[in-house]
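> Everything below, folded, please.
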Amino acid sequence: MNAKELREKSPEELRTALADLKKAAFNLRFQQATGAIENTAQMKKARRDAARVKTILNEKAAAAAGNE
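Predicted structure coming up:
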């Protein structure tokens, strides 16, 4: 998931993507705690993707506030 793809999405789509990413991060943390995780790099990717979505949401909110 890259920033260019995210910028094309609506704020509602971004919020649902953020919720999905947070659930995925939680599940990965749970897997790590139980020792069931095979690829620990997935945790880093999920965290960074969530941060990327939050950044795009903030950019869109700032742009909307600037237009009003």
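
> Please make it C-alpha for all contacts and neighbour counts, starting now.
Will do.

> So for the helix or strand Phe30 falls within, what gets flagged as buried?
In this assignment (DSSP states H and E), Phe30 forms part of helix 11-34. Residues of helix 11-34 classed as buried: 11, 14, 17-18, 21-22, 24-25, 28-29 (neighbour count, 16 or more other CA atoms under 10 Å).

> now the other sequence, so there's something to compare against:
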Amino acid sequence: MATAKELKELSADDLNRRAAELRETLFQDQLKRATGSLDNPSERTQHKRDLARILTVLGEKSRAEKKA
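Model (predicted):
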């Protein structure tokens, strides 16, 4: 996934779209984990971190808009 620096260059709509995709991916990972078919558990961890990174950048952008 992208770094925080790259994510800051994206628009809020793009970030929201990526967040929604990652939430869906995490849901699928959770189902795979429950059924025992999750191949690489570290991918789930990476997806969670990517989602957190995106949400952090979205929060920064919204605070910057309120400040301006």
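
> Need the TM-score from the superposition.
Between these two chains, after superposing, the TM-score reads 0.95 (TM-score structural alignment, normalised by the length of structure 1); 67 aligned residues with a CA RMSD of 0.5 Å.

> Now name the helix or strand holding the spatially most central residue of structure 2.
By CA atoms, centre = their mean, structure 2 has its centre lying nearest to Leu51, at 2.0 Å. Element membership for Leu51 of structure 2 (DSSP H and E) is helix 41-67.

> after superposition, how close is that helix to structure 1?
Helix 41-67 of structure 2, aligned to structure 1 and superposed, deviates on average by 0.4 Å (mean CA distance after the TM-score superposition for structure 1).

> and that helix with helix 12-35, angle?
Per axes from the mean of the first three to the mean of the last three CA atoms, to 10 degrees, the angle that helix 41-67 of structure 2 makes with helix 12-35 is 150 degrees.

> what distance separates helix 41-67 of structure 2 from the centre of its chain?
Distance of helix 41-67 of structure 2 from its chain centroid, counting by CA atoms, centre = their mean, to the nearest Å, is 6 Å.
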